[in-house]
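> Dropping a prediction and its sequence here:
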Amino acid sequence: MLEEEYQPRRQLPRALRKPEPPEAPFAFSIRPAVETDLPGIREIYNHYVANSTVTFDEDRMTLREWRAKFHKAEKLDMPFLVAESPTGHLLGYTLVMPWQAKSAYRFTVENSIYLGPGSTGKGLGKALLAALIDACREAGIREIIAIIADKGADASIHLHETFGFKEVGRMGKVGFKFDRWLGTVMMQKSIKKKPRVKRA
């Protein structure tokens, strides 16, 4: 080998280098979830199970469990939405499930919203929550409850506040995960019916 082959390559001055190609803009569409989305949904959720306290689940959810949840939402006509990239990659999801089993609670739901790790901080959470609220209104739901961890979930609390969710209660030290005690913040939003357009 020649000695010069060991020398580091010289770079052109910045002004003479080819410009870096621009980063593609973050784009997505929101649609109702279908069963084939469930493996991607499971992966997003299980990332938070393993790495954060935003969910109190300690065991990863299986595909069978997600199928059961999906079919329950379908049977009850509960909104379940996903966001995907133009190439079909799943970026995040949101859904509601009944707040309680008793029939008197039938117009009240609890929401969940999770974004893929590379999709945070880009406005996707805002778009998903807006779409979920609209879908809940169309489904005749009147109250949405959000139960949010009191540590490590400031972005979620702020997001819900942006959409008019109000804090209605707190519970301290009701969860224990990653060797620490965690509490919850309960937030609530009332949904008004869409006004009927009067025909002339």
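Received the coordinates, thanks.

> Could you use CA atoms for every contact and neighbour count after this?
OK.

> mind listing what residue 181 touches?
Taking CA atoms under 8 Å, 6 or more residues apart in numbering as the criterion, residue 181 is in contact with 173-175.

> That one and residue 48: what is the separation?
Per CA to CA, to the nearest Å, residue 181 is found 17 Å from residue 48.

> cool, and residue 185?
18 Å.

> Could you verify my assumption that residue 129 touches residue 113?
Yes. Using CA atoms under 8 Å, residue 129 is in contact with residue 113, at 7.4 Å.

> joint contacts of those two?
Overlap between the neighbourhoods of residue 129 and residue 113 consists of residue 94, taking contacts as CA under 8 Å, 6+ apart.

> Mind telling me what element residue 146 is part of?
Under the assignment given by DSSP states H and E, the secondary-structure element containing residue 146 is strand 143-149.

> C-terminal to that strand, what's the next element?
The first helix or strand that comes after strand 143-149 along the chain, using DSSP H and E, is helix 154-162.

> Distance from that following helix to the middle of the chain?
Averaging C-alpha positions (CA atoms, centre = their mean, to the nearest Å) puts helix 154-162 12 Å from its chain's average.

> tell me the angle it makes with strand 143-149.
When axes from the mean of the first three to the mean of the last three CA atoms, to 10 degrees is applied, the directions of helix 154-162 and strand 143-149 differ by 160 degrees.

> What are the buried residues along helix 154-162?
Within helix 154-162, the residues scored as buried using 16 or more other CA atoms under 10 Å are 156-157, 160.

> With respect to residue 64, which of those is nearest?
Of all those, residue 156 has the smallest distance to residue 64: 27.5 Å, by CA to CA.

> A further structure is provided below for comparison with the first:
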Amino acid sequence: MTVKIRTAQKADLPQLLSIYAPYVTRSTATFDELVPTLTDFTQQFQQIRRSYPYLVAENDQDQLLGYCYAHAYNSRFAYQWSVETTIYIVDSAQGQHVGQALYTALEQKLKTQNIVNIFACITAENAKYR
């Protein structure tokens, strides 16, 4: 499978929210208790895009397979070169190196922003979904 990585667009958001929703409802990965509204999801997207990359992966048929982004790790000045990353992949694309492609592209973009620390906050949940 060929995976193309590109910058996320506002028009992608309904599909991205549909990728995100099962992670909220069936796992603890998001730390959210409720699926956000499209309005809230859009506001978060716009806030992140002002400062950091927000990328999507798609297949040859232009179907979205997943997305990732970076956001500020901490608001204190000393953390200005640090970010936290987020990634979500559709079930059908699990194990097909989509996450690797997304993170590689994200890291390359973050290097151009002189980001030197990249963190991920990951749950210790054993089951894929609860």
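Alright, I've got the coordinates. Owing to the predicted nature of the structure, the values given are computational and were not obtained by experimental measurement.

> against structure 2, where does the strand holding residue 146 of structure 1 fall?
Aligned by TM-score structural alignment, strand 143-149 of structure 1 falls on residues 117-123 of structure 2.

> Strands of structure 2, start to end?
When assigned using DSSP state E, the strands of structure 2 occupy the ranges 4-7, 54-58, 64-72, 82-89, 117-120.

> Make a markdown table from the ones you listed and add mean neighbour count and distance to residue 108 of structure 2 to it.
Rendered in a markdown table, the data for these read as follows (neighbours: other CA atoms under 10 Å; distance: least, CA to CA, whole Å):
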| stretch | mean neighbour count | distance to residue 108 of structure 2 |
| --- | --- | --- |
| strand 4-7 | 17 | 12 |
| strand 54-58 | 23 | 12 |
| strand 64-72 | 23 | 12 |
| strand 82-89 | 19 | 13 |
| strand 117-120 | 14 | 12 |
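
> Of these, which is nearest residue 48 of structure 2?
If you check each of the strands of structure 2 against residue 48 of structure 2 by CA to CA, strand 64-72 wins as the nearest, at 6.1 Å.

> The closest one packs against which elements?
Using 3 or more CA pairs under 8 Å, 6 or more residues apart in numbering; DSSP states H and E as the contact criterion, the neighbours of strand 64-72 of structure 2 among helices and strands are helix 13-26, helix 38-49, strand 54-58, strand 82-89, helix 98-112.

> quick one, it and helix 38-49 angle?
If you take the same axes, to 10 degrees, strand 64-72 of structure 2 sits at 60 degrees to helix 38-49.

> What is the nearest of the contacts of residue 181 of structure 1 to residue 64 of structure 1?
Set against residue 64 of structure 1, the nearest of the contacts of residue 181 of structure 1 by CA to CA is residue 175 (25.1 Å).

> and that closest one, how far is that from residue 109 of structure 1?
Separation of residue 175 of structure 1 from residue 109 of structure 1 (CA to CA): 21 Å.

> ok, average deviation of the strand holding residue 146 of structure 1 from structure 2?
Using mean CA distance after the TM-score superposition for structure 1, strand 143-149 of structure 1 ends up 0.6 Å from its aligned counterpart in structure 2, as a mean over the superposed pairs.

> So which elements touch that strand?
When contacts are defined as 3+ CA pairs under 8 Å, 6+ apart, strand 143-149 of structure 1 sits against strand 108-115, strand 180-190.

> relative to strand 180-190, how tilted is it?
With the same axes, to 10 degrees as the criterion, the two stretches strand 143-149 of structure 1 and strand 180-190 enclose an angle of 160 degrees.

> Could you list the residues in contact with strand 143-149 of structure 1?
Strand 143-149 of structure 1 is contacted from outside by 53-55, 99, 107-112, 156-157, 182-191, using CA under 8 Å, 6+ apart.

> now stretch 109-116 of structure 1
By CA under 8 Å, 6+ apart, the list of residues contacting stretch 109-116 of structure 1 from outside reads 44-45, 90-100, 124-125, 128-129, 141, 143-147.

> change it to 6 Å
Surrounding stretch 109-116 of structure 1, the residues in contact under the criterion CA atoms under 6 Å, 6 or more residues apart in numbering are 44, 91-99, 144-146.

> between those, which is nearest residue 29 of structure 1?
Within these, distances to residue 29 of structure 1 taken as CA to CA reach their minimum at residue 91, with 9.6 Å.

> I appreciate the help and will end here.
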